[in-house]
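J.: Sequence first, predicted coordinates after that:
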Amino acid sequence: MKLLTRTTLIFLLYASVVAGVGSFVYYSLIHKLYYAYVDRTLSRRKLRVQKALRLYLHSPTDLAYWHQLDHNVEFVPLRALPARRSDQFSIRPMFNELTGQQQPYRQLAVPVVFQQRPYELQIRLSLLDTQSLLLRIVVAGAGLFGVLGLGMFGLQLVLNRRLWQPFYTLLEQLQQYKLNRNQSITLPATPVREFRELHEAVQLLLRQNQRVYRYQKEFTENAAHEIQTPLAIMRTHLDLLVQAPGLTEEQAGYIENLMGVTQRLTHLTKSLLLLAQLDNHLYFPAETVDVAATVRTQLAQLQHQLAARSIRLETEIAGSVPMRIHRGLLEVLVSNLLVNAIRHNVAQGDLVVRLTPEALTVENTGQAQSLQDAGLFGRFHKATDSPAESAGLGLALVLQICSNCGLPLRYTYVAPGRHRQQVQLRLSSEEG
């Protein structure tokens, strides 16, 4: 969830709670104020009625006549004056002749004495439209609050998008940034100080990363040149020594051992340099490569190793599986998978290679236990049955290439004693 969306949802939730509670409080307050107004009106009318009792009314017949003229004023005879003398307000439902229905009245009841006879003076005020009036007032207030809230929500959304636009522009540039392309990161003009400080911090971080990247790239290139050149000279001189006259059998054995060590150093150097390039995310240009042709080529080159160990090969390769990838990386990936399956296979074992447009699967016989937790893809990891010339970088290179190219890699132990490496190809193919 985006920060703006989360913030907006929090504000919206807060506004909803405030609107609900506020409407209830607003209704209660209006209700209380309205009843206070009605009670004051009844109290004033009581004073006028009491004044009329003293000045204008002379007999109980006048009281009955008044009630006939105004049904909201009634004198109810009492046997005796009650102990209470304070005004008593209440809600009284009564039949309304105009509407023909029961309706609520607000009533003020107070004891009075007229011509030395006790009465209860009852003054009423109709509340027929009170609930409707209060409801309309609350609805109007809630509507006004809702319009205000929605307006603030919309205004905040528009302003946030405009104010945060520089941030999203900066984020988009960072997502597309490549160290090897020496791109510049720009920030649109913005009055927000935090965004300007973020841009400055990003610029400083990128300059530092570019400097480290250049140093590592130069080191990798220099190491490739400085290490491979002496190794090539050593191989050349060893070849000359083998062809030299008068070479004894003991000397030939020493030279053969040195040539093996040199070959192993060459392979180790190339693997380490490729790992360094992958770790530094160097740019490997992609092209459309036929994976099926690459697999067939690598299998043809490994026929001698398969025959030397009497390994039975079973293949199921699709006619053509095109995908966009760096050709050299694909060759290293396929070669290391196959070589690893041959090296760690058993004599007269099985090697199954399947290729579909979705996945490349290499399955071989081997140790009768799972290698899931044995650091299979770790660098310089060597199993107990690994030959001496193995550098322990084959599967580490496979994992790094798959990670850089977006190809999911999965290891599965298939009992008894069968190990399966599977590289998913569909994802990368679709992206290309």
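T.: Happy to help now that I have it.

J.: okay, CA-based contacts and neighbour counts for the rest of this
T.: Noted.

J.: For Leu360, the count of nearby residues, please.
T.: Counted with other Cα atoms under 10 Å, the neighbours of Leu360 add up to 21.

J.: take a look at this one as well, against the first:
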Amino acid sequence: MAVSIKYYTNRTLAITILVIMAIWALLFYAFLMDEVYDNVDDGLKNQKLEIIREAYNNPEIIETSKEYGINQFKIYPTQPSEDIDKNHFSRELMYMPYDDEDEPYRILKTGFYSKDRKAYALEIRTSTVEEDDYLINLAISLAVLYAVIVISILVINYFVMHKGWKPFHKILENLSNYRFGHTKSFEPVPTEVKEFQELNNQINQMISTNEAVFQDQKLFLENASHELQTPLAITIGKLDLLLQDGNLPEEQTIKIAEAKQSLHRMVGLNKSLLMLSRIENNQYTSSSDVKFNTVILQKLEEFEEIIEFKDIQINMLQKGHFIANMNIDLARVLISNLLRNAIKYNVQTGHIDITIDDNEIDIANSSNDGALNPDFIFKRFHKGTQDSQSNGLGLSIVKTILEKYPNLTITYDFIDNLQHFTIKKIK
């Protein structure tokens, strides 16, 4: 599942900070407790010196300090030893009447010799921190700190990253509006971010390279189409002369006729490719308000013979006048290709229903071929299974023409065994 970079960054930061703070908290706790005990132990050592000094000066203190009292130390006889004066620190729980519970104490156990060379043990205690409560309070404090840090990062990222990534989203939006063959359809986004500037430059270089290749291909296609016209016409003419010779055997005559038919297909393909090249090279620049009702009637009259041959019924309903500003020649090619398609892929004794209103032209033809794939019918050289003799460029030319006019679009539907091609105005 894809996630946004903002979510990815926030998630990574939150987890990283949590791990760092956990490790830091353990180290901080260990360091702090070591420092606390070091200070407490220093205090106990200092008390030890003062108590031993007092015991030398006032031996009576030895007899009066056999149990913990107000002074928090006790002295009792012990066995002589070489390390009697060594310090032994421990942590013990002792009952504290004020809290009515056991509390932690730091205890120093050592010893000394009195003036009369008797050995005595000395224990000094002092109250110290409750590690459990301290750990809980530290954990609560760090949890609050963690929450504040994460919330601050989220808020900062929301505003900073939203502003910082704004040029990137604008670049993506402009890139989605880019159309091949239209260099001005992509506009670089001004930005102070170095990475986005580099992205702009790379996209511009890519578009420039692709457009240069595209222009070379279109120029080659147009030149090749022009150059093919003359040899094709000459070849067809010579084949006609051969067919007019009545001395040819029937088998050769059939082969020459098939060759002539293939050449005519090549002529049609050549004209279609030349038409596409001219459209994409913006050679049809003039425009005027075209009355499509009139264009459709004219084209139906031109196709009258083939319509009668296939015994196709024309049903034309004019609810309004479809008028669009475009090149008149392209409008004729547009309607011609749609009507040719409706006639060519119609059934014998079928019908064509043409509905016209102010905002829509619907051309529907009867068909037994079922629904076409709307993802491919406008692709170049896509012929499907309808006609192996087709060059697959008729509907592609229709789509290319309408792409030149953003206020017009075409859709395809298959309803009740009727193939519907609908030109609509975009408001």
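T.: Alright, I've got the coordinates. Model, not experiment: these values are computed from the prediction.

J.: Superpose the two chains and report the TM-score.
T.: Here the TM-score for the pair of chains, by TM-score structural alignment, normalised by the length of structure 2, is 0.60; 386 aligned residues with a Cα RMSD of 6.2 Å.

J.: From Arg44 of structure 1, how far off is Phe24 of structure 1?
T.: Here Phe24 of structure 1 is placed at a distance of 30 Å from Arg44 of structure 1 (Cα to Cα, to the nearest Å).

J.: More neighbours: which of those two?
T.: Phe24 (14 against 11).

J.: quick one: secondary structure of the aligned residue in structure 2 for the more buried one?
T.: The alignment partner of Phe24 of structure 1 in structure 2, by TM-score structural alignment, is Ala22. Three-state call for Ala22 of structure 2 (DSSP: H, G, I helix; E, B strand; the rest coil): helix.

J.: ditto for the one 5 residues further on
T.: Three-state assignment for Leu27 of structure 2 (three-state DSSP): helix.

J.: How much space separates it from Glu60 of structure 2?
T.: To Glu60 of structure 2, Leu27 of structure 2 is 47 Å away according to Cα to Cα.

J.: cool, and Gln298 of structure 2?
T.: Counting by Cα to Cα - Gln298 of structure 2 and Glu60 of structure 2 are separated by 136 Å.

J.: Those two: who's more crowded?
T.: Gln298 (15 against 11).

J.: and that one, what element?
T.: In the assignment (DSSP states H and E), Gln298 of structure 2 maps to helix 292-302.

J.: got it, and Val112 of structure 1?
T.: For Val112 of structure 1, the host element (DSSP H and E) is strand 101-114.

J.: Against which helices or strands is that strand packed?
T.: In terms of contacts (3 or more Cα pairs under 8 Å, 6 or more residues apart in numbering; DSSP states H and E), strand 101-114 of structure 1 is packed against helix 3-55, strand 88-96, strand 117-126.

J.: Do a quick rundown of the helices in structure 2.
T.: Taking DSSP state H as the criterion, structure 2 contains helices spanning 5-57, 60-63, 131-164, 166-176, 194-244, 250-280, 292-302, 304-309, 328-344, 394-403.

J.: most neighbours per residue, which of these?
T.: Highest mean neighbour count of these: helix 394-403, a mean of 20 (counted as mean count of other Cα atoms under 10 Å).

J.: what's in contact with that one?
T.: With Cα atoms under 8 Å, 6 or more residues apart in numbering as the test, helix 394-403 of structure 2 has contacts from 272, 275-276, 279-280, 330, 333-334, 337-338, 341, 377-380, 408-410.

J.: Check stretch 361-379 of structure 2 too.
T.: Looking at stretch 361-379 of structure 2 with Cα under 8 Å, 6+ apart, the contacting residues turn out to be 322, 338-339, 342-343, 345-347, 350-356, 382-383, 386, 392-393, 395-396, 398-399, 412-414, 417-424.

J.: Same check on stretch 38-47 of structure 1?
T.: The contact list for stretch 38-47 of structure 1 (Cα under 8 Å, 6+ apart) reads 89, 106-108, 123-125.

J.: Glu308 of structure 2 versus the match of Phe24 of structure 1, what's the distance?
T.: Taking Cα to Cα as the measure, Ala22 of structure 2 falls 88 Å from Glu308 of structure 2.

J.: before we move on, what about Leu221 of structure 2?
T.: From Leu221 of structure 2 to Glu308 of structure 2 the distance is 37 Å (Cα to Cα).

J.: next one: Lys170 of structure 2
T.: 56 Å.

J.: and if you look at Gly350 of structure 2?
T.: Per Cα to Cα, Gly350 of structure 2 is found 11 Å from Glu308 of structure 2.

J.: same question, Leu142 of structure 2
T.: From Leu142 of structure 2 over to Glu308 of structure 2 the distance is 90 Å, taken as Cα to Cα.

J.: again with Phe376 of structure 2
T.: Distance from Phe376 of structure 2 to Glu308 of structure 2, counting by Cα to Cα: 30 Å.

J.: on that earlier part again, and Met96 of structure 2, which of the helices of structure 2 is closest to it?
T.: Relative to Met96 of structure 2, the nearest member of the helices of structure 2 by Cα to Cα is helix 131-164, separated by 16.4 Å.

J.: Now for the residue nearest to Tyr158 of structure 2 when sequence neighbours are not counted: which residues touch it?
T.: Leaving aside its chain neighbours, Tyr158 of structure 2 sits nearest to Lys6 (8.0 Å; criterion: Cα to Cα, 6 or more residues apart in numbering). Shown in contact with Lys6 of structure 2 (Cα under 8 Å, 6+ apart): 157-158, 161.

J.: For Lys6 of structure 2, give its distance to Thr12 of structure 2.
T.: Separation of Lys6 of structure 2 from Thr12 of structure 2 (Cα to Cα): 10 Å.

J.: what do you get for Leu219 of structure 2?
T.: Distance, Leu219 of structure 2 to Thr12 of structure 2, by Cα to Cα: 52 Å.

J.: go on, Lys48 of structure 2?
T.: On the measure of Cα to Cα, Lys48 of structure 2 and Thr12 of structure 2 end up 54 Å apart.

J.: quick one: which of the contacts of Lys6 of structure 2 is nearest to Ile75 of structure 2?
T.: Of all these, Ile75 of structure 2 sits closest to Asn157, with 64.9 Å by Cα to Cα.

J.: Look up how far Arg354 of structure 1 lies from Val291 of structure 1.
T.: 12 Å.

J.: same check, this time on Val25 of structure 1
T.: Applying Cα to Cα to Val25 of structure 1 and Arg354 of structure 1 gives a distance of 73 Å.

J.: which ones are touching the closest residue to Gly366 of structure 1 other than its chain neighbours?
T.: Distances taken as Cα to Cα, 6+ apart place Asn345 nearest to Gly366 of structure 1, at 4.9 Å, with adjacent residues excluded. By Cα under 8 Å, 6+ apart, the residues touching Asn345 of structure 1 are 311, 351, 364-366.
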